[in-house]
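Peer 1: Sequence and predicted structure below; questions after.
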Amino acid sequence: MVKVLSELVNSDRTAKIPGFYDCIRPLTPHEDALYNPIVEDMFNNPSGQRHWDPLATGVTKEELKRKLMARWRNPSLTIHQVDVSGPKNRTVIPRSAKASVSMRIVPDQEVADITKSFEEYVRKIFGELDTENEIEINIKVVADWWLGDTEDKFFKAAESAIEQEWGQKPLFIREGGSVPAIRWLEKRLKAAAVHIPMGQSSDQAHLNNERIRLQNLHSGKRVIKTFLRELRSLEVPYNQNQQ
């Protein structure tokens, strides 16, 4: 298992899966420009970065932008857990081992193509080990990628609502995934989705003592109300002849 896992990622942290980076949507000038105010904010307000200070690390603005792109817009492969059978005694040789691996896909990757390439690659690596052991691959959860359009009327309405509440325009980031239903709902309902976060980076999301500040909660409720009012002003007049 260790040998197989060691062949999944290069030393530069890129995935070795064949074709893994073939279908990534090119970076547009509009998207590239969205990173600039984020980078400026991180450099101008280093005290607001709870886990990382770019000034203390000596990272340049361009390097920081590339790091953010690696985190937000590029696909990734992560080995989460390795476990073995038996009593977990150090001197007992386990009968079997298993590992949990996830892959984040981005526009315009296809889930079926990535999972197929992953399975074929793992079996190839395992076959080269010339071992009497067996390997089993189970794809437990799949979800399509989702990306909002910051230029459509719904995002513009959300931007206006947030600015009215907080007194400044929001920063658009490509984070907040792991919501498999979003893409499906967009296709099913033929309606655009918008993510409006309410918390802070210090909210311990999914960790012990997860929380949300009351100010953010109440402001978030007002943002939603304003957002819905903004949408109402954009509605097409109702026509009784329409179905």
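Peer 2: Nice, I can see it.

Peer 1: CA atoms for contacts and neighbours, from now on please.
Peer 2: OK.

Peer 1: Distance from the chain centre to the longest helix along the chain, please.
Peer 2: Secondary structure of the chain per DSSP state H: the longest helix is helix 214-234. Computed by C-alpha atoms, centre = their mean, to the nearest Å, the chain-centroid distance of helix 214-234 equals 24 Å.

Peer 1: tell me what that helix is packed against?
Peer 2: Helices and strands touching helix 214-234, by 3 or more C-alpha pairs under 8 Å, 6 or more residues apart in numbering; DSSP states H and E, are helix 153-166.

Peer 1: quick one, the longest helix of the chain and helix 153-166 angle?
Peer 2: Calculated by axes from the mean of the first three to the mean of the last three C-alpha atoms, to 10 degrees, helix 214-234 forms an angle of 140 degrees with helix 153-166.

Peer 1: Any buried residues in stretch 212-230, and which?
Peer 2: Neighbour counts over stretch 212-230 (16 or more other C-alpha atoms under 10 Å) mark Ile212, Ser219, Gly220, Arg222, Val223, Thr226, Phe227, Leu228, Glu230 as buried.

Peer 1: ok, and for the helix or strand Val122 falls within, which residues are buried?
Peer 2: Using DSSP states H and E, Val122 sits in helix 111-128. Neighbour-count burial for helix 111-128, counted by 16+ other C-alpha under 10 Å, picks out Val111, Ile114, Thr115, Phe118, Tyr121, Val122, Phe126.

Peer 1: Go through those and name the one nearest Phe172.
Peer 2: Val111 (25.2 Å; C-alpha to C-alpha).

Peer 1: Which residues are in contact with the most centrally placed residue in the chain?
Peer 2: Centrality entry for the chain: nearest residue to the mean C-alpha point is Gly177, 4.1 Å, by C-alpha atoms, centre = their mean. Counting by C-alpha atoms under 8 Å, 6 or more residues apart in numbering, Gly177 touches Trp146.

Peer 1: how close does it get to Val106?
Peer 2: 10 Å (C-alpha to C-alpha, to the nearest Å).

Peer 1: And the strands in this structure?
Peer 2: Counting by DSSP state E, one finds strands in the chain at the ranges 76-84, 97-104.

Peer 1: Tabulate those (a markdown table), appending distance to Pro29 and mean neighbour count.
Peer 2: Supplementary listing: those in a markdown table, determined by distance: least, C-alpha to C-alpha, whole Å; neighbours: other C-alpha atoms under 10 Å:
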| stretch | distance to Pro29 | mean neighbour count |
| --- | --- | --- |
| strand 76-84 | 23 | 13 |
| strand 97-104 | 23 | 15 |
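
Peer 1: Same list, those, but as JSON lines with distance to Asp203 please.
Peer 2: Below are the strands of the chain laid out as JSON lines (distance: least, C-alpha to C-alpha, whole Å):
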{"stretch": "strand 76-84", "distance to Asp203": "22"}
{"stretch": "strand 97-104", "distance to Asp203": "23"}
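
Peer 1: another structure for you, compare them:
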Amino acid sequence: AQDWPQFLGPNRNSTSPQKGILRSWPETGPEILWTANIGPGYGGPVIKDGKIWARGANDDKGQSFTHFKSVEAFYKATGTLPLNIKFVIEGEEEIGSSNLTKFLSDKKDLLKCDAILISDTNMFQPGVPTITYGLRGLLYMEVEITGPNRDLHSGSFGGAVANPINELAKIISKLHDKNGMVTIPNFYKHVMKLSKKERENFKRLKHSDKNFAKELDVKELQGEKGFSTLERIWVRPTLDCNGIFGGFTEKGAKTVLPSKATAKISMRLVPNQDPQKIAKDFEKHIRALAPKSVKVDVRNLHYGYPVVAPLDGDAIKAASVAASKAFGKKTVFTREGGSIPVVVDFMKKLKAPAVLMGLGLDSDNIHSPNEHFRLENFEKGIISSAYFLDEFSKT
């Protein structure tokens, strides 16, 4: 889609000096198997145990829908809206939102605004209103290793020809050192250091490594040495192998020496890291690690820049007050390890601050079977959004 349906709310002809953009997307990834006897996933939502169970229930249909419902409720109650509202809806985030940047450039006059409100992030803990002010960037690469020109019999050729799976596994094993640091040259050269104030704020959030590990059913946590868990997942860059395949993967046994092996590798990046520069450094590093007995192909699938927003703007202050009123608790400010590449595009193209008012939880199984969204968060999200309209209109 090269153009999107745009909906200007019932106040489209208002002369209100303030405008807000409420922007989210129905984001769902590739087809996911529904594993519990709860509902059809795609076919329609099921409400059970105080949660909505459905594909994209949290990410991002449920969170997006709170803003539509808040506008509806506000308009029904008052007959008007306190400011101008524009919705931008797109569904290509999982494939890089390749058309959105052009759309924002082409329609920047139509989309002119004072704030951008996005709900696509998580709450720090259940019941704790949370504003996310920082996101890591993303670089997604694919590495293909080719050996012989066809699949071979391992009995006839094993020991004489390089096995692409073996060589790819060796390369992946060398992408981190013993301290958990990424070995790509210059990977950390421009990484922004965490301020003393932010580090103290992270400590006040009272994160529990023990509970974190228990929830994930792992015996211990692991990562770059010298940093806390919150620092490692929020403000430090990482590299992970997301998938590896090649050779015979079906049931049973087949003694194949494969022709090809492929790995999908993503990097989460932090402020001052340039994904395009790191993509080039990554390719050079992979080629340097590969033996001459194989051919290497490295592809940049997509990327997005990291972002950190200031905490002293009118929009983020209004969102903080709104969330506190809705949940009855003090709002906390967090950074998040995930990426929303288009946030940077929105801010740059429209020259407006973005506010990330998240309503999801780590336990909601986004991008996984049995995704769900708490009804409590859905309802309080509607209230938060309505309070935001009121609070921001006063600035």
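Peer 2: It's in. Because the structure is predicted, anything quoted here is derived from the model rather than measured.

Peer 1: Going by distance to His206 of the first structure, which of the buried residues of helix 111-128 of the first structure wins?
Peer 2: His206 of the first structure lies nearest to Val111 out of these, by C-alpha to C-alpha, at 25.5 Å.

Peer 1: residues contacting the closest one?
Peer 2: Going by C-alpha under 8 Å, 6+ apart, Val111 of the first structure touches Ile105, Val142, Ala143, Asp144.

Peer 1: What lines up with it in the second structure?
Peer 2: Aligned counterpart of Val111 of the first structure in the second structure: Pro275 (TM-score structural alignment).

Peer 1: Next, find the distance separating that match from Lys351 of the second structure.
Peer 2: Pro275 of the second structure sits 22 Å away from Lys351 of the second structure, going by C-alpha to C-alpha.

Peer 1: repeat for Phe7 of the second structure
Peer 2: Distance from Phe7 of the second structure to Lys351 of the second structure, by C-alpha to C-alpha: 21 Å.

Peer 1: okay, the two: which has more neighbours?
Peer 2: For Phe7 of the second structure versus Lys351, neighbours defined as other C-alpha atoms under 10 Å are more numerous around Lys351 (16 against 12).

Peer 1: Can you find the partner of that one in the first structure?
Peer 2: By TM-score structural alignment, Lys351 of the second structure lines up with Lys190.

Peer 1: Please apply the same query to Pro306 of the second structure.
Peer 2: Mapped onto the first structure by TM-score structural alignment, Pro306 of the second structure lines up with Trp145.

Peer 1: How about the equivalent of Glu159 of the first structure over in the second structure: what's its closest non-neighbour residue?
Peer 2: Matched across to the second structure, Glu159 of the first structure falls on Ser320, judged by TM-score structural alignment. Closest residue to Ser320 of the second structure apart from its sequence neighbours, by C-alpha to C-alpha, 6 or more residues apart in numbering: Thr331 at 5.7 Å.

Peer 1: mapped onto the second structure, which of the contacts of Val111 of the first structure hold?
Peer 2: Here is what carries over to the second structure from the contacts of Val111 of the first structure, by both residues aligned by TM-score structural alignment, their matches' C-alpha atoms under 8 Å: Ile105, Val142, Ala143, Asp144.

Peer 1: In contact with the first one, which residues?
Peer 2: Okay, so that is Ile105 of the first structure. By C-alpha under 8 Å, 6+ apart, the contact list for Ile105 of the first structure reads Asn74, Pro75, Ser76, Val111, Asp144, Trp145.

Peer 1: quick one: Met141 of the second structure and Thr101 of the second structure, what's the gap?
Peer 2: Met141 of the second structure is 21 Å from Thr101 of the second structure, by C-alpha to C-alpha.

Peer 1: For Asp297 of the second structure, which non-adjacent residue is closest in space?
Peer 2: Counting by C-alpha to C-alpha, 6+ apart, the residue nearest Asp297 of the second structure is Glu144, at 5.1 Å.

Peer 1: And Ser47 of the first structure, by the same measure?
Peer 2: Here the residue nearest Ser47 of the first structure, using C-alpha to C-alpha, 6+ apart, is Asp53, at 7.5 Å.

Peer 1: Could I get the contacting residues of the one you found?
Peer 2: The contact partners of Asp53 of the first structure, taken as C-alpha under 8 Å, 6+ apart, are Met42, Pro46, Ser47.

Peer 1: Tell me where the second structure has helices.
Peer 2: Taking DSSP H, the helices of the second structure run over residues 63-78, 100-106, 154-157, 164-173, 196-204, 209-216, 229-234, 275-289, 314-327, 342-350, 375-393.

Peer 1: can you tell which of the ones you listed is closest to Thr132 of the second structure?
Peer 2: Of all these, helix 314-327 comes closest under C-alpha to C-alpha, at 9.6 Å.

Peer 1: so how far does that closest one sit from its counterpart in the first structure?
Peer 2: For helix 314-327 of the second structure, the mean deviation from the first structure after alignment is 1.2 Å (mean C-alpha distance after the TM-score superposition for the first structure).

Peer 1: Who are the packing partners of that helix?
Peer 2: Contacts defined by 3+ C-alpha pairs under 8 Å, 6+ apart place helix 314-327 of the second structure against strand 130-135, strand 354-358, helix 375-393.

Peer 1: if we can go back for a sec, of the buried residues of helix 111-128 of the first structure, just say which sits nearest to Asp22 of the first structure.
Peer 2: Ile114 (10.3 Å).

Peer 1: need the contact list for that closest one.
Peer 2: Applying C-alpha under 8 Å, 6+ apart to Ile114 of the first structure gives the contacts Gly19, Phe20.

Peer 1: Repeat the analysis, applying 10 Å as the threshold.
Peer 2: Counting by C-alpha atoms under 10 Å, 6 or more residues apart in numbering, Ile114 of the first structure makes contact with Ile17, Pro18, Gly19, Phe20, Tyr21, Met103, Arg104, Ile105, Glu120.

Peer 1: now, the most widely separated pair of the contacts of Val111 of the first structure?
Peer 2: Greatest spacing in these, by C-alpha to C-alpha: Ile105 and Val142 (10.1 Å).

Peer 1: tell me the average deviation of stretch 216-224 of the first structure from the second structure after fitting.
Peer 2: Relative to the second structure, stretch 216-224 of the first structure is 0.6 Å off (mean C-alpha distance after the TM-score superposition for the first structure).
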